[in-house]
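Undergrad: starting from these lines, generate the structure:
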Amino acid sequence: MQKVQSKDSKNWLVFMLYTRNEHDECLRVIEEILKETNNRNDVASYVKGLILRSRGEILQSLEIFKWSQKLNPVSMEIVKQVGRCLHLIGRSKSAIDVYEQALKLSPDDWEIWHCKGMCHTHRNELDEALECFHSANLIQKHDVTFIQQGEILVRKEDYKSAIDVYLEALEFSPENPELLTTLGLLYLRLSENLKSFQYLGNALTLDPINTKALLATGSIIQDRSDHDAALLKYRIIAVYNPNSAQLWNNIAMCFFGKGKYVATIACLKKAQYLDPFEWIIPYNLGIAHLSTQQFASAFHYFNAAISLNAYFASSYMYLALALSNLGDIENACAAYEKAISLEEDFLIYLNYAITLNNYGQKEKAREIFLKFKELFDKLDAVSRELDPDIQSRSRSLQASLDQ
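TA: Next up, the predicted model:
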């Protein structure tokens, strides 16, 4: 008598082909199995859904997972895949509903809590997302959950709590370069350069070609005006990530610090090509053109920077400088006033006063100069000595106003 094969007899072959990434052959075997079993092998259907989703056929994958769920309604793995597909096609609310049903059956599954948190994040429901990620970490700690938790806290501008989360993550996973790099970047954002350098250095010890860590380390070195050392870091990044707009922006400003303005503008234009919507790039192009006395071009780039970021006071100050050199004193004054409305910076007042004095408006210049003196005198002695050019310009202006 002929032996009847079990409907599950080829499941081992499906798994073997799938794990070997032999997807075409795997699909062929799956189709044979589904034909033999009248589409009632949940394992074959499940793997077919995984393959189709990896190929971008998410809607077809979702339908297959839903069918698998009917065949095996208690399988948490299938439920997770249904939720994942719904999230990928933008139906995050439906995915949350699926995960909530799953949590009733399996409340201690960290992955369900994590995926639910991802859906809330996508819907910008940040407090709900934080609760989900916290619940996930209480069940089982995972780097990816800590990272998501920290990213939400950064979005909420709660940097101290974000640092605490990443420090806790490092206790669990002390040799994770991504965690170390993220901590370094957070400390850099808070201007704690020494701590930043420490964590970025640890990240580079574990991963010497970590481009994010190299870029941040180069930025710190660049801030210390050691442009050649920074360029050495950037040279490594250029090998592994040559299409980084931030990289070419930083390289450009190294050349700017070395007084190589042609190279500066060339690198900045490459950066702008790679990321035309990053405001700092046209801002730096404006600075470069202002330094080479190409005032019309400088005006164009500062205007572009403002259209991308209308809340950076220095953009208006330098726009005013370009306009004043082009002879448009009325609009220059309007730009200075806008800059002051955004930030009361002594440098804005100094440049404003110099511009007014150059155009013969001495009374207004004296008024603005007094405001500069008031802000500048509040600085400590060390800060006042950092830029001797400011003191030189203020003395020259004072002498002119006293005549």
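Undergrad: C-alpha from now on. contacts and neighbour counts both.
TA: OK.
Undergrad: who's in contact with the helix or strand Ile147 falls within?
TA: Assessed by DSSP states H and E, Ile147 sits inside helix 143-155. With CA atoms under 8 Å, 6 or more residues apart in numbering as the test, helix 143-155 has contacts from 114, 121, 126, 130, 133-134, 136-137, 159, 161-163, 165-166, 169, 173, 179.
Undergrad: make it 6 Å
TA: 133, 162 (CA atoms under 6 Å, 6 or more residues apart in numbering).
Undergrad: could you pull out the helices for the stretch 151-300 of the chain?
TA: Per DSSP state H, counting those that start in this stretch, the stretch 151-300 of the chain carries helices over the ranges 159-172, 177-189, 193-206, 211-223, 227-240, 245-257, 261-274, 280-291, 295-308.
Undergrad: next, the structure of the following sequence, for comparison with the previous one:
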Amino acid sequence: MASKNDSTSTAEKIPKLPSLESLNWLLHLFYIRKDFKACKDLIKEQVTLTNGNSEYALYVHALIMRQEGRIQESLELFQSCSVINPANVLNLKQVARSLFLLGRHKASIDVFNEALKKAPSDWEIKHNIGICFWHLKQNEKAKQYFKEAINLSKSEISFLMMAKVFIQENNADAAIEILVKAAEYNPESCEILTTLGLLYMKQRHFQKSFEALGNALTYNPTYYKSIMAVCNMIQIHNDHDVALNKYRIAADTAPESPRLWNNIGMCFFGKKKFVAAISCLKRATYLSPFEWKILYNLGLVHLAMQQYASAFRYLNSAVNFRPKEPLIYSLIAVALTHLEDSVNAKQAYEHSLALDGENVYTNLNFAVFLYNQGDRQGAVSRLIEFRKNFDSIIQGKRKDIDPELQDVVSKLGPILNLGETPRPKSIEQKQEKIANDSAQKYSNITKPTDDSEENYRRESTIASVSNVGFDGSSRSETPRTESRVSTANLMRRDFEN
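TA: Okay, here's the model as predicted:
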């Protein structure tokens, strides 16, 4: 009887230790509801109660710190979790991600390699190591790890990143091959199909591009990037009304997209509704004031409206953001010519040709300008250069060259004694003064993929590639006696570099 009482008293003296995981469910519930205040209060209680040994409480606290932008603090908390439970691979992966976000890519690779020893078949670790090597500009190692990640799991983000590396190396064929393979394993991925469609568009395989983009819209009719790409292709073929109808769908998804309003503005420009075009372009530049293409297009439209001072102002702003873009200098030269500043206009033409001496449009415009300035010898040399480059383009069976180029050459060539047959003197005298704005045609611009970003999440690393089309337009002004504007769409094809 005494022994029974002793055992009872001993049991009453044993303290009841709190369970380290008893409230993890509630902590998780607060976190997924984004009730971070309640989450932090519960974390504080758990940490105090367990004397700082609650792994999950520290882990959630670190995730909250990362979302608040306090990356260094989140790194320290993840490191504490790793000390408490060194066998947990997820803690090491989060430590490596925090190091990546701090720009410490080599340190991140070291931690990922340590995690890889404990989980050699984790495709996400290999994928993340590939991203780190890609940021370190070690593309061969990056491709190796992306390939290993693809072999372990046919995840679309690994395919997309592999394609992005090839695109960065200007190897579009290899990128297309990767994406075609990716589409076999992820047939309903709108991101893959859109990227593939844009690559086909860049290669000028419009039928294949349309098929890929059409498949993407079949799976998701409101997918913003696919709509933008399809409309971009429609604009290339001058079907502006159809493009505007489709842009209405995109406007419901992304009403504050500067690219959307830029493209809508250029649709109105193609329809010669210049006031509406300027209104849309100004809204686009309000949403993205540092985008040079929008400023370029504003200058283009103001030139069409013969508002040369305003055109020069926008083009001058565009050249500040893109100082090595030859077409901007060509348009600046046109604006300066109309503003009767021939000295600076000539310098602008020369600078444009120094950046791209094979541009047929700039060569022809410069030839007309020099002839109007009385420099026949310079005009002859520019026209010869134009013909040489134009013949090489024709041999390449390019169909996007404006037919009015030949009309201008047929007028200028005989005057400079470069035509096939001499013209009567009376006709030559009538054509003696060709307007400075003749043949203002500009070729397609391709903007590099702005725009890829790596978004790190808890479960997986999302590396998205932005492939949204960005249109511009080319300007054509015939001699003053018949002032007209023709358009040839400028395409911003992403792969933002």
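Undergrad: which of the helices of the stretch 151-300 of structure 1 sits closest to Ile64 of structure 1?
TA: Nearest to Ile64 of structure 1, of all the helices of the stretch 151-300 of structure 1, is helix 177-189, at 35.3 Å by CA to CA.
Undergrad: which part of structure 2 matches the closest one?
TA: The aligned range for helix 177-189 of structure 1 in structure 2 is 190-202, by TM-score structural alignment.
Undergrad: stretch 91-101 of structure 1 maps to which residues in structure 2?
TA: Here stretch 91-101 of structure 1 aligns to structure 2 at residues 104-114, judged by TM-score structural alignment.
Undergrad: ok so, going back, deepest in the core, which of the helices of the stretch 151-300 of structure 1 is it.
TA: Across the helices of the stretch 151-300 of structure 1, averaging neighbours per residue (mean count of other CA atoms under 10 Å) puts helix 280-291 on top, at a mean of 24.
Undergrad: that one maps to which residues in structure 2?
TA: The aligned range for helix 280-291 of structure 1 is 293-304, by TM-score structural alignment.
Undergrad: cool, stretch 147-162 of structure 1 as well?
TA: Going by TM-score structural alignment: stretch 147-162 of structure 1 matches residues 160-175.
Undergrad: dump the helices of the stretch 151-300 of structure 1 to TSV, plus distance to Arg40 of structure 1.
TA: Below are the helices of the stretch 151-300 of structure 1 laid out as TSV (distance: least, CA to CA, whole Å):
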stretch	distance to Arg40 of structure 1
helix 159-172	43
helix 177-189	43
helix 193-206	48
helix 211-223	48
helix 227-240	48
helix 245-257	51
helix 261-274	50
helix 280-291	58
helix 295-308	56
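Undergrad: of these, which is nearest Ala102 of structure 1?
TA: Of all the helices of the stretch 151-300 of structure 1, helix 159-172 comes closest under CA to CA, at 26.9 Å.
Undergrad: okay, the angle between that closest one and helix 177-189?
TA: If you take axes from the mean of the first three to the mean of the last three CA atoms, to 10 degrees, helix 159-172 of structure 1 sits at 150 degrees to helix 177-189.
Undergrad: just give me the residue closest to the centre of structure 1.
TA: Glu151 (9.7 Å; CA atoms, centre = their mean).
Undergrad: that older thread, could I get the buried residue list for the helix holding Ile147 of structure 1?
TA: Judged by neighbour count (16 or more other CA atoms under 10 Å), helix 143-155 of structure 1 contains these buried residues: 143, 145-154.
Undergrad: quick one: distance of that helix to the chain centre.
TA: Distance, stretch centre to chain centre, for helix 143-155 of structure 1: 13 Å (CA atoms, centre = their mean, to the nearest Å).
Undergrad: angle of it against helix 177-189?
TA: Going by the same axes, to 10 degrees, helix 143-155 of structure 1 makes 20 degrees with helix 177-189.
Undergrad: mean shift of helix 143-155 of structure 1 relative to structure 2?
TA: Comparison of helix 143-155 of structure 1 with structure 2 after fitting gives an average deviation of 1.8 Å (mean CA distance after the TM-score superposition for structure 1).
Undergrad: gap between the aligned residue in structure 1 for Leu412 of structure 2 and Lys373 of structure 1?
TA: Aligning on TM-score structural alignment places Leu412 of structure 2 opposite Leu397 in structure 1. To Lys373 of structure 1, Leu397 of structure 1 is 12 Å away according to CA to CA, to the nearest Å.
Undergrad: alright, that wraps it up for me.
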